[in-house]
Every structure is written in structure tokens, then in C-alpha cells.
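*Asks:* let me see the structure of the following:
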Amino acid sequence: MIRKTLAAVALAAVAVLGGCAAPTLPAAPAPAAHSLTPPSAESAVLAKSKPVSLDIPKIGAHSTLVPLGLNADNTVQVPPVSTPLQAGWYEYSPTPGERGPAVVLGHVDGNKHEGIFFRLKEMAPGDDVAIARADGTTAHFVVTKVDQVPKDVFPSDAVYGDTPDAQLRLITCGGVFDRSAHNYVDNVIVYARLVADGH
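*Replies:* Reported below is the predicted structural model:
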């Protein structure tokens, strides 16, 4: 039986962007909730291993991955805006390659410079994403969908929801910049699924 979606145990909250940076995601599920259901026999998944780095050839995005936890208000942290080329992995989501949706966040810009995900909106189905892991393997993902959605209708179910296989979410901000709010109005979300792994 597939577990309840992570979004179902999250508080209802609006996705908020930190300045011109990546989004602070809605309130997150309890840590390690993704490990409650074992992988199914028909789904190719990898053992748990922390991600080390991210490589997206199409958009020239290359970064180490820092762990991101929760803020005091239970929203997901983002990398410091002072280092806009740094991407981060939400450490209470599955590790990339494990069953479920691993979540990686990055800035579109920050500190008056382009961010690691400045070109994320250019991604398209079929594009490749590689994440090197601490165990020496690399989780290879192929993009299945790219969405740009208003922050006030952030798709928590789609981002956090349970999946029968190993998937990945890449998230940043996008759309029009609201100068009065000092925020972009949308989120850009890339959805991908595991296709292979290697040493």
C-alpha cells in the first residue's frame, strides 16, 4: 500500500520566495516519513545515500549540494541568497535515487548575480539531470514535466506526494518580479524520474 502523500501531513501554507531567490516551500512533512513504505519490486530504486553534487548539462548548472532543513515556521530552508550558485537538497525528503520525490532547491538569482537555476525554465521533457551521491553512485534522472505556477497555488501534492518510483523535483522562482513585495510571483518546478545509476 502506498503511504499517504507527504503533502497530506503538511500544513496548508503558501509558497513564499526569499527575495529573488528560490522558494521557501510550504510546511514540510515530518522527517523520515518517506521511509515508511519499502520499495516495490517493479520499481528501480537506489539505497539511501546523501547527494554530493548536481549536474545539469543543458543549462550549465553545476553545484555541490548542501543539506536544507526547516525554518522555525516549519517551511523549508533555502541556500543563502549571498551564494546564489549554491544548490541545496531538502534533507527530510528521500535522497535522490530513493523511492519518492527528492527535492532540490536553488536560486534564480541573488546578490545581483545569476543563480544556479537561472535557466531552469529552459528545461524540457527528455533533458538529463545527474546527482552524484556519497556512496560513489550517480543517480541519473530524465525530465518528465516543467511547470511554472503562481506561488499562492503551490502544488504541494505534486511536489511532496508519494510516488511508486524514484523521482526528483528541482525548484526555483520565476515569472514577473513584484518590486513592491521584493519577490517573484511564480515557482518554476521541474519533475524528473530515475532512469539509471552508475559508479
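
*Asks:* CA atoms for contacts and neighbours, from now on please.
*Replies:* Will do.

*Asks:* quick one, longest strand in the chain?
*Replies:* strand 183-198 (DSSP state E).

*Asks:* now for that strand, which elements pack on it?
*Replies:* Counting contacts by 3 or more CA pairs under 8 Å, 6 or more residues apart in numbering; DSSP states H and E, strand 183-198 packs against strand 138-150, strand 166-178.

*Asks:* mind jotting down where the strands sit in the chain?
*Replies:* For the chain, applying DSSP E gives strands covering 16-17, 23-24, 51-56, 61-68, 87-90, 100-105, 109-110, 113-114, 128-133, 138-150, 166-178, 183-198.

*Asks:* next one: the fourth one to chain centre, how far?
*Replies:* Its chain's C-alpha centre lies 11 Å from the corresponding centre of strand 61-68 when counted by CA atoms, centre = their mean, to the nearest Å.

*Asks:* how about the longest one?
*Replies:* In terms of CA atoms, centre = their mean, the gap separating the centre of strand 183-198 from the centre of its chain is 6 Å.

*Asks:* relative orientation of that strand and strand 166-178 in degrees?
*Replies:* Put simply, strand 183-198 runs at 160 degrees to strand 166-178, going by axes from the mean of the first three to the mean of the last three CA atoms, to 10 degrees.

*Asks:* could you check the angle strand 100-105 makes with strand 183-198?
*Replies:* Going by the same axes, to 10 degrees, strand 183-198 is angled at 130 degrees with respect to strand 100-105.

*Asks:* name the residues of strand 183-198 that are buried.
*Replies:* Neighbour counts over strand 183-198 (16 or more other CA atoms under 10 Å) mark 183-195, 197 as buried.

*Asks:* quick check: angle from that strand to strand 128-133?
*Replies:* Orientation check (the same axes, to 10 degrees): strand 183-198 against strand 128-133 gives 70 degrees.

*Asks:* dump the buried residues of strand 183-198 into CSV; add distance to D165 as well.
*Replies:* Listed next are the buried residues of strand 183-198 as CSV, based on distance: CA to CA, whole Å:
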residue, distance to D165
N183, 34
Y184, 32
V185, 31
D186, 27
N187, 24
V188, 22
I189, 18
V190, 16
Y191, 13
A192, 11
R193, 8
L194, 8
V195, 10
D197, 14
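
*Asks:* looking at the residues you listed, which is nearest G161?
*Replies:* Checking the buried residues of strand 183-198 against G161 by CA to CA gives Y191 as the nearest, at 12.0 Å.

*Asks:* and this one, please, so the two structures can be compared:
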Amino acid sequence: MPAGRSPSPDTDPAPPDPTGSATSRRIRRVAMATFWSAIAMMVLAVTLSGGEDAASGGNGAPRAASAERHALGENESHAPARDRATSPDSRPVGKHLPRARPLRLLIPKVSVNAPFTDLAIGPAGRLEPPPADNTNLVGWYADGVSPGEPGTSIIAGHVDTATSAAVFANLGGLAKGDRFQVVRSDGRSASFEVDSVETFDKDNFPSDRVYADTPRAQVRLITCAGDYDRQVKDYTANLVVFAHLV
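*Replies:* Down below sits the predicted model:
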């Protein structure tokens, strides 16, 4: 996506559930499982680096301009998540919080202090990226799990733009045991501990492992990584931080 072009969500996100009831969590989890199964044969993309190729007038540094494509093959259907949603195993496990909109992401170790914007699935079945013209902005999949709720919350950010480094430029500096916080609209601050920091080639992206539902409150921080491929105007890999609520 060229720098400065903002994504246009398909619809406004549903209002957060202020009750955080077990019934509403089950409904959302069933809905999410159905959603992932429905798009199992579609492409889920997260554009996490904006800007233009150096050949188009940039400063010579490689910049990504196209979507990051993670193909969900038939063998990567998220049907098991649906099974958990309708079984006793779907009940929340461990510490968790009710649903609330995230307001700010704080990762002191890598100098991140950024507000959130909502992300949605676009017409092509891809997760829209945060606007590329704001280098200090992260996005969360607003129709999915909020940070702190039982399940997997998705947070995405750019690694760079056509003009400068962006919010997740130093995300790879995190390590197991590091902690970060999400300030929420209910006045609480959800603290997460990093379980692992891993890089995956886009051709072998483990979609089920990254996006699948879980009875625990978990977060995935995602950005671009690897080399910049000038031919396809995209990075070759994704960096994913796996973390859980503490």
C-alpha cells in the first residue's frame, strides 16, 4: 500500500460488549470460528510496511508497498476452534478480562508508546493495515478478541514507511519474559508477557498457529521482517510476538 493511503473498513466495528458475559464470549467465539472457517480458502493479508519502492523516487532504502499475503490452505481450516467454542474446553483458562477497546500500546523496551486504530477485513478478504501516513500507530482486529479477553487478539503495526522507521521498527528486540501493556477503555491496563519472538517466511506462514482461537488471553504482535524483495515490492517474512496475559 502506498504511503499516505488509508484503508477503508467494510463496516463500522460492532460496539464492545460492556458486560463481558460468558454468553457473549461464547457467541463471539463461535462467530469468530465460523468466520475463520469461511475464509479458509481466501487470502488473509496484513500490510505492515508502507511506502514506495526506492526506484519510484524514494531515498534508496527498501520500502514495502504491497499487501503481506498469508494463504489459508484447505488443511489450515480453523474448524478445531469451532469445536472448542461448543465444548467445556472453550471456557476461559487462566487470568482474563472482559471485553474493552484498547487505547494505547506501551512497550518500554523497544520505545513503543502508540495509540490504537480499528482494523477490519476488506472486500478482498484481507485484514486492512493501519494508515501508512502515521508512523506511530498500531491497529487491532476490532471484530475479533480485544487484548485481555480469552482468545487471540491481533495487533499489527508498520515496520517502516517511505520516509522513516515506524512503530514496530524495533519489535525484534523483544525476548521471552519481556512485558508490555495495553491501556484499555475500561480504565484497566492489561499486562502481557512475551512467550516467543519468531520470524516466518511468508510462503510458509503458520496461519493456524498465529490466528487460531485459544481459551487463554493471548496477543500476537505482527510486523514485516526479512529482506525486501524489490521485484514484488514486499518483505519476505513476518515477525510475530506471541504473548499471554499476566
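
*Asks:* looking at the strands of structure 1, spot the one closest to T75 of structure 1.
*Replies:* Taking CA to CA, strand 23-24 is the member of the strands of structure 1 nearest to T75 of structure 1, at 6.1 Å.

*Asks:* returning to what we had before: quick one: closest of the strands of structure 1 to T5 of structure 1.
*Replies:* Judging the strands of structure 1 by CA to CA, what sits closest to T5 of structure 1 is strand 100-105, at 9.8 Å.

*Asks:* how near is A72 of structure 1 to K145 of structure 1?
*Replies:* Computed with CA to CA, to the nearest Å, the distance linking A72 of structure 1 and K145 of structure 1 is 32 Å.

*Asks:* between those two, which one's more packed in?
*Replies:* Legend: neighbour count by other CA atoms under 10 Å for A72 of structure 1 and K145, higher for K145 (16 against 8).

*Asks:* aligned partner of the more buried one in structure 2?
*Replies:* Under the alignment (TM-score structural alignment), K145 of structure 1 pairs with S196 of structure 2.

*Asks:* and that match, what does it touch?
*Replies:* By CA atoms under 8 Å, 6 or more residues apart in numbering, S196 of structure 2 lies in contact with 175-176, 241-243.

*Asks:* now do 7 Å
*Replies:* When contacts are counted by CA atoms under 7 Å, 6 or more residues apart in numbering, S196 of structure 2 touches 175-176, 241-242.

*Asks:* ditto for A156 of structure 2
*Replies:* So A156 of structure 2 contacts 48, 138-140, 221-223 (CA under 7 Å, 6+ apart).

*Asks:* most neighbours among those residues, which one?
*Replies:* When these are compared by neighbour count (other CA under 10 Å), L48 ends up highest, at 33 neighbours.

*Asks:* looking at structure 1, which residue lies furthest from center?
*Replies:* No residue in structure 1 sits farther from the centre than S180, which is 27.0 Å out by CA atoms, centre = their mean.

*Asks:* what residue in structure 2 is paired with it?
*Replies:* Per TM-score structural alignment, S180 of structure 1 is aligned with Q231.

*Asks:* what does A132 of structure 1 give?
*Replies:* Counting by TM-score structural alignment, A132 of structure 1 corresponds to V183 in structure 2.

*Asks:* surely that match and R104 touch.
*Replies:* Yes - applying CA atoms under 7 Å, one finds V183 of structure 2 in contact with R104, separated by 5.1 Å.

*Asks:* distance of Y160 of structure 1 from K4 of structure 1?
*Replies:* Distance of Y160 of structure 1 to K4 of structure 1, given as CA to CA: 10 Å.

*Asks:* looking at these two, which is more packed in?
*Replies:* Neighbours were counted for Y160 of structure 1 and for K4 using other CA under 10 Å; Y160 has more, 24 against 14.

*Asks:* state the distance from the more buried one to L6 of structure 1.
*Replies:* 5 Å.

*Asks:* R91 of structure 2 maps to what in structure 1?
*Replies:* By TM-score structural alignment, R91 of structure 2 lines up with S40 in structure 1.

*Asks:* who's in contact with its match?
*Replies:* The neighbourhood of S40 of structure 1, defined by CA under 7 Å, 6+ apart, contains no residues.

*Asks:* again with A79 of structure 2
*Replies:* By CA under 7 Å, 6+ apart, A79 of structure 2 lies in contact with 33, 37.

*Asks:* any idea how far it is from L239 of structure 2?
*Replies:* Here the criterion is CA to CA. By it, A79 of structure 2 lies 25 Å from L239 of structure 2.

*Asks:* and D143 of structure 2, by the same measure?
*Replies:* When distance is defined by CA to CA, D143 of structure 2 is 23 Å away from L239 of structure 2.

*Asks:* for structure 2, which helix is longest?
*Replies:* Taking residue count as the measure and DSSP state H as the definition, the longest helix of structure 2 comes out as helix 22-38.

*Asks:* got a list of contacts for that helix?
*Replies:* Outside helix 22-38 of structure 2, the residues that touch it by CA under 7 Å, 6+ apart are 77-79, 81-82, 85, 144.

*Asks:* stretch 17-30 of structure 1 now?
*Replies:* With contacts defined as CA under 7 Å, 6+ apart, stretch 17-30 of structure 1 is touched by 6-7, 9-11, 13-16, 74-78, 81, 105-110, 171-173, 182-184.

*Asks:* which residues does the closest residue to P67 of structure 1 other than its chain neighbours contact?
*Replies:* Nearest non-adjacent residue to P67 of structure 1, counting by CA to CA, 6 or more residues apart in numbering: W89, 5.1 Å away. Taking CA under 7 Å, 6+ apart, we find W89 of structure 1 in contact with 65-68, 103-105.

*Asks:* out of these, which is most surrounded?
*Replies:* Counting neighbours by other CA under 10 Å, L105 leads these with 30 neighbours.
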